[in-house]
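In: I'll drop the sequence and a predicted model, then ask my questions.
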Amino acid sequence: MVLWGTAVNAAAIIAGGLLGLLLPKLKDGIKETVMQGLGLSVVVLGFSMALKSDNFLVVIACLVAGGIAGELLRIDKGLQWLGTQLERLVGNGGSGKVATGFVTTTLIYCIGAMAVLGSLQSGMEQEHSILYTKSMLDGFSAVIFASTLGVGVLFSAIPVFIYQGIIALAATWIALAFGDVMLNEMITQITAVGGILIIGIGLNVLEIKKVNVANLLPAIVMAALSVPVMALWN
């Protein structure tokens, strides 16, 4: 089953989120400290990913072009609107917590090399070991995020399933179209750009600076396309 690994990943997020909601209510001081720890961890993860690329000028160009495209497409507002609708659905009284949990964890779980590599592995090899590992990590973090950000974390399983499912279903075509060498370079560039976006998520979690990470998402597509474009150029 091509989508099995993706289904397990989505189920792990839901299970972890439910467990987080069932945990005894944490004191505000504990929640704040936990979120700070998560924010710092996310920033460190982002830095480790961002340094994967040897061509940082391409990464910068992708971020600029992707940011312009994201602003024109209003991706951030679209995600916030979807989060608001979910908030109305669960009757949270318009506090904004559901939307925040949904948007934050959706970005964290969808951005990164494991989401892409695992989905490609599922699609091309019918092997799901990478997504199994990602499921464990996402499920554990969902416990913490749900205990602090609430029920919105559970809904992030939906875009994760759609995003990774599309990659898994298209994996064979992608491999045939680009070949192993170019595909590996594309993943490297995607990882580097994704790492910078994850740093932005960490800054948001730490409330240091509000970064519209969602509007930078097209940069990931730009990063993937930059590899074949540069190959043709050369």
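Out: Alright, I've got the coordinates.

In: can we go C-alpha only for contacts and neighbour counts from here?
Out: OK.

In: who's in contact with the residue nearest to Val59 when sequence neighbours are not counted?
Out: Spatial nearest neighbour of Val59, chain neighbours left out: Val193 (5.9 Å); criterion: C-alpha to C-alpha, 6 or more residues apart in numbering. Taking C-alpha atoms under 8 Å, 6 or more residues apart in numbering, we find Val193 in contact with 50, 59, 62-63, 219-220, 223.

In: which helix runs longest in the chain?
Out: helix 171-205 (DSSP state H).

In: pull out the buried residues from it.
Out: Going by neighbour count (16 or more other C-alpha atoms under 10 Å), the buried part of helix 171-205 is 171-172, 174-175, 182-183, 185-205.

In: what about the residue nearest to Val59, distance to Asn215?
Out: Going from Val193 to Asn215 by C-alpha to C-alpha, to the nearest Å gives 13 Å.

In: repeat that for Ala171.
Out: 25 Å.

In: the helices in this protein, which residues?
Out: According to DSSP H, the helices that the chain contains are 4-22, 28-50, 56-73, 75-90, 97-110, 113-125, 129-149, 152-155, 157-169, 171-205, 218-233.

In: as JSON lines, these with distance to Val211 would be great.
Out: What follows is those, written out as JSON lines (distance: least, C-alpha to C-alpha, whole Å):
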{"stretch": "helix 4-22", "distance to Val211": "24"}
{"stretch": "helix 28-50", "distance to Val211": "13"}
{"stretch": "helix 56-73", "distance to Val211": "11"}
{"stretch": "helix 75-90", "distance to Val211": "10"}
{"stretch": "helix 97-110", "distance to Val211": "11"}
{"stretch": "helix 113-125", "distance to Val211": "21"}
{"stretch": "helix 129-149", "distance to Val211": "18"}
{"stretch": "helix 152-155", "distance to Val211": "19"}
{"stretch": "helix 157-169", "distance to Val211": "20"}
{"stretch": "helix 171-205", "distance to Val211": "6"}
{"stretch": "helix 218-233", "distance to Val211": "14"}
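
In: ok, second structure coming up, stack it against the first:
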Amino acid sequence: MPIGIITNVCAIFFGGIVGSLAGKKMSDEFKSGLNMTFSISSICMGIYAIAPMKNLAAVVFSVIIGTSIGIIFHLGDAINKGARGMQRFISRFVSAPSELSQMEFEATLVTLIVLFCASGTGIYGTLTEGMNGDATILISKSILDFFCAVIFGANLGAVVALIAVPQFVVLMLIYSLARIIFPLTTPNMILDFKAAGGVLMLASGFRIVKIKMFPTADMIPIMAVVLPVSWLWTNVIVPLIH
């Protein structure tokens, strides 16, 4: 049983519900302060994930190639459409916060979807649990995700809880493929993979406080291309250079 995945999904689901119920009791100053806290936390986690990377060029190429794929196939637009569908569904039962414009609401929701569903820590933690049953990484991540969901649930409403659904689907798919993927990797490939996830977390951190609205949804394919690019760089490109 994937204990780590279940814990992480429940943390977001219940965090979103708690935030939507308690949001009116939180002051704007309190919510704004915690938003900045989560932003810097995401940035710090991104830096921590990037620091041990082995092949800078491979990670840079992965960022460029992955983002290009996302833009070409309009992945961001598809996720925006999904976010609007989630909001329409939840609005049948509860109203969305009126202080946010539709554009601001969608931009924040997309940032959260990427942060919860496609972070390097989450994907690596899922691979680890799928391979050897160690749920420690995902359980640790769940603590931050719970409080993050509470605060953004206060801003966006109960729709945040619904992010648990695509997250469960994504993580269970990775969990199912873990026994196939993990044996094909090397320690250096995993470090580059975590670094690529760190880039996504950095971009998400900047988006949370609107420093720079990176196309994080379009950047998700980075996580799919970084392992093969890292392998090619190590086994094909580097021998040619040397």
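Out: Received it, and whenever you're ready, just let me know what you need. Remember, it's a predicted structure, so these values are computed and weren't measured experimentally.

In: pick the one among the contacts of Val193 of the first structure closest to Gly70 of the first structure.
Out: Nearest to Gly70 of the first structure among the contacts of Val193 of the first structure is Ala219, at 8.4 Å by C-alpha to C-alpha.

In: what does that closest one align to in the second structure?
Out: Using TM-score structural alignment, the equivalent of Ala219 of the first structure in the second structure is Ile222.

In: for its match, which non-adjacent residue is spatially closest?
Out: Using C-alpha to C-alpha, 6+ apart, the nearest residue to Ile222 of the second structure is Gly66, at 4.0 Å.

In: wait, Glu185 of the first structure sits on Leu225?
Out: No: under the criterion of C-alpha atoms under 8 Å, Glu185 of the first structure is not in contact with Leu225, lying 10.6 Å apart.

In: between those two, what contacts are shared?
Out: Counting by C-alpha under 8 Å, 6+ apart, nothing touches both Glu185 of the first structure and Leu225.

In: deepest-packed of the helices of the first structure, please.
Out: helix 152-155 (a mean of 28; mean count of other C-alpha atoms under 10 Å).

In: against the second structure, where does that one fall?
Out: Against the second structure, helix 152-155 of the first structure falls on residues 159-162 (TM-score structural alignment).

In: contacting residues for the counterpart of Trp173 of the first structure in the second structure?
Out: Aligning on TM-score structural alignment places Trp173 of the first structure opposite Ile180 in the second structure. With contacts defined as C-alpha under 8 Å, 6+ apart, Ile180 of the second structure has no neighbours.

In: let me know the distance separating Ile180 of the second structure from Gly130 of the second structure.
Out: Separation of Ile180 of the second structure from Gly130 of the second structure (C-alpha to C-alpha) stands at 10 Å.

In: do Met201 of the second structure as well
Out: 22 Å.

In: and what of Met53 of the second structure?
Out: For Met53 of the second structure relative to Gly130 of the second structure (C-alpha to C-alpha), the value is 23 Å.

In: same question for Thr185 of the second structure.
Out: Taken as C-alpha to C-alpha, the span from Thr185 of the second structure to Gly130 of the second structure is 14 Å.

In: Thr234 of the second structure too?
Out: Thr234 of the second structure is 26 Å from Gly130 of the second structure, by C-alpha to C-alpha.

In: repeat for Gly76 of the second structure
Out: 28 Å.

In: do Met219 of the second structure as well
Out: The spacing between Met219 of the second structure and Gly130 of the second structure, counted by C-alpha to C-alpha, is 24 Å.

In: middle-most residue in the second structure, spatially?
Out: By C-alpha atoms, centre = their mean, the second structure has its centre lying nearest to Leu115, at 2.6 Å.

In: how about that one, what's its match in the first structure?
Out: By TM-score structural alignment, Leu115 of the second structure lines up with Ile108.

In: what of Leu200 of the second structure?
Out: Applying TM-score structural alignment, one finds that Leu200 of the second structure aligns to Leu197 in the first structure.

In: what sits against its match?
Out: Taking C-alpha under 8 Å, 6+ apart, one finds 46, 111, 213, 216-217 in contact with Leu197 of the first structure.

In: which one (most neighbours) among those?
Out: Among those, the one with the most neighbours (other C-alpha atoms under 10 Å) is Leu216, at 26 neighbours.
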